[in-house]
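Trainee: have a look at this fold, sequence not included:
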């Protein structure tokens, strides 16, 4: 992959997904231009530290000094000069959902030596001018080809077998005067690989399934596409999804992170989903309240993963950890501060600032749980809070917030209110029906 400062976070996420979630051990080349990095000192540091964390699958860094290998040409340069004989090129913002190693063993790759993917666009409906009347075909001295355009965010190429078309791609990108660019006959590198292969009658396999769109449904029930989704449809590969729920789980629910900053008991239930969970921030000083909250969650029927976030090992003693592990088998401790410090995202001095209520937004940033519910240890719950995710507001927006308390009188819960203990009066006179809790309250009272 090719990176510049703004693409480093995307590349970091892609590599973490490949290594930690998908178990891919393929070596990785990261190409970059030093002149693009000099204005952002340390831009490569997160990727360099990441490379040191893995013992399987080398991650190497390669500088691009060519004055002409800029913008989209940097991708072509990286593929042409790669040290791999067989290369899978991924754009830095391209995140696989399956270990892509199988592509090299597919019958299509063995037969043709190249696998390409189609774009949304076709000559009958194109925004890039690649239609039958385009000057492109005359310029390249080749007949019009009626097929989908190419999306080059991912390419699988046998470089030894296809040295000639690769050289032609370089020619198309760098030849001056460049009429492809001047007359806007092609858009960057997007179709150059397909055109070079077609020109030389070189073999390649174009994935038959068109791209799909991934996104979200807005509050107006309109679909908002945000991500291009690609499939493979290769021989011997099951690409049809019969069990949609199982497919969603395979993507949304990665394996439990293996890291010294995640602690789980010997009896941890590894079958628990990471799609939904409860987050609690704790230290030894609030152990009793945290323990009470966890017991209440389980008594009310909540069976989700519980993440106990803290900042540094000193916040939770060994006895606290042992006690909670002995009482719950779906609980894990997460030291977010130490994890982020080890990655160079925050400094040692910054960690001390998160040993307060600031740990909560940090935990929300750090967690890998998709549908996460943050609870304070002193929260009092009267039913399983998981029902909140079924509310229309959460379904349509993906977020639910609560107002802060509004009291007209300055009274503590143990104070006197009209001759009655305030807490007792609150529990007995609260308008349960207004919040659809009347049935629950009556069943408890009986």
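Mentor: Looks like it came in fine. Keep in mind that this is a model prediction, so the values were computed, not measured.
Trainee: please count neighbours and contacts with C-alpha atoms only from this point.
Mentor: Will do.
Trainee: excluding sequence neighbours, find me the nearest residue to residue 73.
Mentor: Excluding the flanking residues, the one nearest residue 73 by C-alpha to C-alpha, 6 or more residues apart in numbering is residue 173, at 6.6 Å.
Trainee: before we go on, here's another structure to hold up against the first:
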């Protein structure tokens, strides 16, 4: 069994050097800042992509890490519980790669299928905010994912950032992986009369009923581009997570229809739709689902929405 204490590396680009104070704080938490531009690395990155989001660094961070087995997390991704048990699951042991689904499907006419020589299937895309990877078992597909991310000027024309470079690299090389069959949920608040999801919720199935699925990761993917003024309560505290929402029939279901919409004030939101008989969504109080996560997040310096002038 794996111990609950994991070593941590925080990978950054050369122009994102942490201050000495930040380095000391990271090291006090057992985390080491690591520069991707170090020429001694297996796969260094010396150039910044000409875009706000630097999706091309994920495979390099995994390949360059000092670990044989990696739990990769985006910087805006919070474990809702101790995730170390994932390294001992049969799904991980047999494949060496655990992935989680995204809200979308790749269109059947996307040229990525022709370029990589793989078949289009009725399946969800991959959401790469969290991955568990055994580098020894996955070394070759990791190299292909790195190659596609390195040549982002070509491959990101087909794919939305790095996301599916991992899944499709594994498929192209016919390497096994396990995609969690539990569909992604949402956390957020009400925007007028409609739910506005700004955070992805990722699960892992447990034996028994679907409602027993374990919430593992709270990935605040849209929260960071939302004006935090929407989340300030009367007492001055920021409270972005009021509700958690997930499908009532989420296992291996590919006909759920989530929807992205722009709400009042230009807010980016996700919600489930039920226009064509899709299964209803279950809505719960967020703080009941993951007690103390929200309060601890801000207590220890978490950043919610962005501050706009």
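Mentor: Perfect, thanks for sending it. Worth saying up front: this structure is predicted, and the values here are computed from it rather than measured.
Trainee: overlay them and tell me the TM-score.
Mentor: Overlay of the two chains. TM-score (TM-score structural alignment, normalised by the length of structure 2): 0.62; 218 aligned residues with a C-alpha RMSD of 3.2 Å.
Trainee: ok, back up a step: and the residue nearest to residue 73 of structure 1, how far from residue 90 of structure 1?
Mentor: 19 Å (C-alpha to C-alpha, to the nearest Å).
Trainee: helix/strand/coil for the alignment partner in structure 2 of the residue nearest to residue 73 of structure 1?
Mentor: If you follow residue 173 of structure 1 across to structure 2 using TM-score structural alignment, you land on residue 149. Per DSSP: H, G, I helix; E, B strand; the rest coil, the local secondary structure of residue 149 of structure 2 is helix.
Trainee: residue 77 of structure 2 maps to what in structure 1?
Mentor: Match for residue 77 of structure 2 (TM-score structural alignment): residue 94.
Trainee: ok, the residue most central in space within structure 2 - contacts?
Mentor: With distances taken as C-alpha atoms, centre = their mean, residue 129 lies nearest the centre of structure 2, 1.9 Å away. Residues in contact with residue 129 of structure 2 (C-alpha atoms under 8 Å, 6 or more residues apart in numbering) are 72, 73, 74, 77, 219.
Trainee: and it, what's its match in structure 1?
Mentor: Residue 129 of structure 2 maps onto residue 153 in structure 1, by TM-score structural alignment.
Trainee: distance-wise, check its match relative to residue 206 of structure 1.
Mentor: 14 Å.
Trainee: could you do residue 220 of structure 1 as well?
Mentor: In terms of C-alpha to C-alpha, residue 220 of structure 1 sits 37 Å off from residue 206 of structure 1.
Trainee: what are the ranges of the helices in the stretch 51-200 of structure 2?
Mentor: Here the stretch 51-200 of structure 2 has its helices, by DSSP state H, counting those that start in this stretch, at 58-64, 90-95, 112-116, 135-150, 152-155, 163-172.
Trainee: out of the ones you listed, which gets nearest to residue 11 of structure 2?
Mentor: With C-alpha to C-alpha as the criterion, residue 11 of structure 2 lies closest to helix 58-64 of the helices of the stretch 51-200 of structure 2, at 6.2 Å.
Trainee: in structure 1, what stretch matches that closest one?
Mentor: Going by TM-score structural alignment: helix 58-64 of structure 2 matches residues 75-81.
Trainee: what does the matching stretch contact?
Mentor: 1, 2, 31, 69, 87, 89, 159, 166, 167, 169, 170, 189.
Trainee: residue in structure 2 paired with the last one?
Mentor: Aligning on TM-score structural alignment places residue 189 of structure 1 opposite residue 162 in structure 2.
Trainee: list the contacts of that match.
Mentor: 55, 56, 58, 128, 149, 156.
Trainee: kindly report the same for residue 169 of structure 2.
Mentor: 141, 142, 144, 145.
Trainee: 7 Å instead?
Mentor: 141, 144, 145 (C-alpha atoms under 7 Å, 6 or more residues apart in numbering).
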